[in-house]
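Colleague: sequence? don't have it. structure:
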């Protein structure tokens, strides 16, 4: 079993924590946009409180370990690996509880080219434990606003994990789907599940709009967030996201494998 010390070393070596690839400039820009309630940064969350830029900076310092000093404006951002490990422990504990209760789960990602393997391993382990891995809305169209205008995507599932893909796109192992921050895919999936009269998820696992969109609708949701994703951590602070794990969400896919082993071992779901 991977120890906490070994995991910490891996987090730093892979730059999942410590100095990360996300720039301080980008994080601060997104905190300002969140404070202005820019929907592109809210990720489907409707904050209960009026979060100022400085309040967000303090929150992200507490949740992620970034500098809370507003005068620190450049260079790589930083994630405290101890906060990542503590959040992964809480994440694994919720997985174990859901597995023991055999609750239905929905998994989705806006980072399929990086995080598909992580979520697919969770889906496989939860399925083996008796949880139903839901796939509502397969093939449904979702119109998402991008910087290039409104574009149509399709909701698809790969190895039990939801994502969006441009119609007619030929997926590859390195690009199984499109990068997306939108909460619209999870809203479509949950709407289809409700309309069919089938099972609704007892837990939604993912990132970006998959977590915040589901949490805003009252579903338990948890997932991964980078230093420029304040919505997940605000959602956690306000009680609509059960666990937000701070880490860099855009490193090489293989770098997440030790995290998968750590989480599944702690959750007693190793196959």
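Modeller: Done, it's in. Here the structure is a predicted model, which is why all the values come from computation and not from measurement.
Colleague: rest of the way, CA atoms for contacts and neighbours
Modeller: Will do.
Colleague: Can you show me the helices along the stretch 151-271 of the chain?
Modeller: Taking DSSP state H, counting those that start in this stretch as the test, the helices found in the stretch 151-271 of the chain are 184-196, 208-216, 230-238, 257-266.
Colleague: Can you give me the buried ones in the helix or strand harbouring residue 121?
Modeller: Using DSSP states H and E, residue 121 falls within helix 112-128. For helix 112-128, burial by neighbour count (16 or more other C-alpha atoms under 10 Å) applies to 112-127.
Colleague: Quick check: residue 77 is in a helix.
Modeller: No. Counting by DSSP: H, G, I helix; E, B strand; the rest coil, residue 77 is not found in a helix; it is strand.
Colleague: The structure to be compared is supplied as follows:
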């Protein structure tokens, strides 16, 4: 069992919280893009509030622990590990209730290279507890904007977790290399929209909880489906969604560290949710 103290120490030592790899410049740029309603940063969310860059900085300081000083414009960002631990506790509590109620769940990630193992462990534990882990639109097509232009992707499920991969013949070697083995990195809400639309159109079961990151949680929350997930200090949309009530829990942490660094978080969450086997 991972204690709170051990988890907190690990978060800082692994760069998951404390001083993280995300630069202050990148975070502030993301806040400005969100304030301008750039879809690369809204992640499928249509916020209710105005949320200018100053308001976003205050929100991120409160939810993540980044510096509230607008004059600090360079260096590395900071995530308060106590904010991370508190959010992980809330995240685990919601998973525990989902397992107790045996509700249908959908899991998905736009960071498969880093976070697939974390979500796959949750999917396995929820399934063992009697939840139906949904896989709608398996193999279906999703046309998504990428840095290479609009490309057709397939929606796949790996260990019960939704990811996207470039469709055969839809892209070049760069995209294929990016998605090798697990899936492609994406912030888009289109994959979760495709999954939910397929379930609805074919009379399937809709999830009562979506677990994931980026567009998976913001896209689901915008459609009125409860969502919980992880978000970095340069992902303001997830925290705005939490503040406005369309996402139930947003866990602040660096989402780009080595995949094995998330294993203590997995153990902590499963223990707190009473899902350890």
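Modeller: In hand now; what should we look at? Keep in mind the model is a prediction, meaning the values are calculated, not measured.
Colleague: what range in structure 1 does stretch 211-220 of structure 2 sit on?
Modeller: Alignment of stretch 211-220 of structure 2 against structure 1: residues 205-214, by TM-score structural alignment.
Colleague: And the contacts of the matching stretch?
Modeller: Contact with stretch 205-214 of structure 1 is made by 43-45, 105-111, 119, 180-187, 204, 220-225, 229, 231-232, 235, 240-241, as judged by C-alpha atoms under 8 Å, 6 or more residues apart in numbering.
Colleague: and what of stretch 125-145 of structure 1?
Modeller: Counting by C-alpha under 8 Å, 6+ apart, residues outside stretch 125-145 of structure 1 touching it are 98-100, 102-107, 123, 150-157, 160-162, 182, 184-185, 188-190, 192-193, 199, 201, 264, 269-271.
Colleague: Stretch 197-208 of structure 2 now?
Modeller: Residues from elsewhere that reach stretch 197-208 of structure 2, judged by C-alpha under 8 Å, 6+ apart: 103-106, 134, 136-137, 196, 225-226.
Colleague: at 10 Å what do you get?
Modeller: Outside stretch 197-208 of structure 2, the residues within contact range by C-alpha atoms under 10 Å, 6 or more residues apart in numbering are 98, 102-107, 132-138, 140, 191-196, 220, 224-227.
Colleague: are any of the residues you listed buried, and which?
Modeller: Buried among the contacts of stretch 197-208 of structure 2 (16+ other C-alpha under 10 Å): 98, 102-107, 132-138, 140, 191-196, 220, 225-227.
Colleague: Which residues are in contact with residue 35 of structure 2?
Modeller: Contacts of residue 35 of structure 2 by C-alpha under 10 Å, 6+ apart are 29, 41-42, 50-56, 236-237.
Colleague: Quick check: it vs residue 106 of structure 2, distance?
Modeller: 29 Å (C-alpha to C-alpha, to the nearest Å).
Colleague: same question, residue 251 of structure 2
Modeller: Applying C-alpha to C-alpha to residue 251 of structure 2 and residue 106 of structure 2 gives a distance of 18 Å.
Colleague: pretty sure residue 69 of structure 1 is in a strand, no?
Modeller: No. Using three-state DSSP, the assignment for residue 69 of structure 1 is coil, not a strand.
Colleague: residues touching the residue nearest to it when sequence neighbours are not counted, list them.
Modeller: The shortest distance from residue 69 of structure 1 to any non-neighbouring residue, by C-alpha to C-alpha, 6 or more residues apart in numbering, is to residue 57 (7.9 Å). Contacts for residue 57 of structure 1 (C-alpha under 10 Å, 6+ apart) come out as 27-28, 31-32, 51, 63, 66-70, 230.
Colleague: from those residues, which is closest to residue 90 of structure 1?
Modeller: Relative to residue 90 of structure 1, the closest of the contacts of residue 57 of structure 1 is residue 63; by C-alpha to C-alpha it sits at 13.3 Å.
Colleague: Count the neighbours of the nearest residue to residue 222 of structure 1 once chain neighbours are set aside for me.
Modeller: In this structure, residue 222 of structure 1 finds its nearest non-sequential neighbour in residue 243, 4.7 Å apart by C-alpha to C-alpha, 6+ apart. Using other C-alpha atoms under 10 Å, residue 243 of structure 1 has 27 other residues around it.
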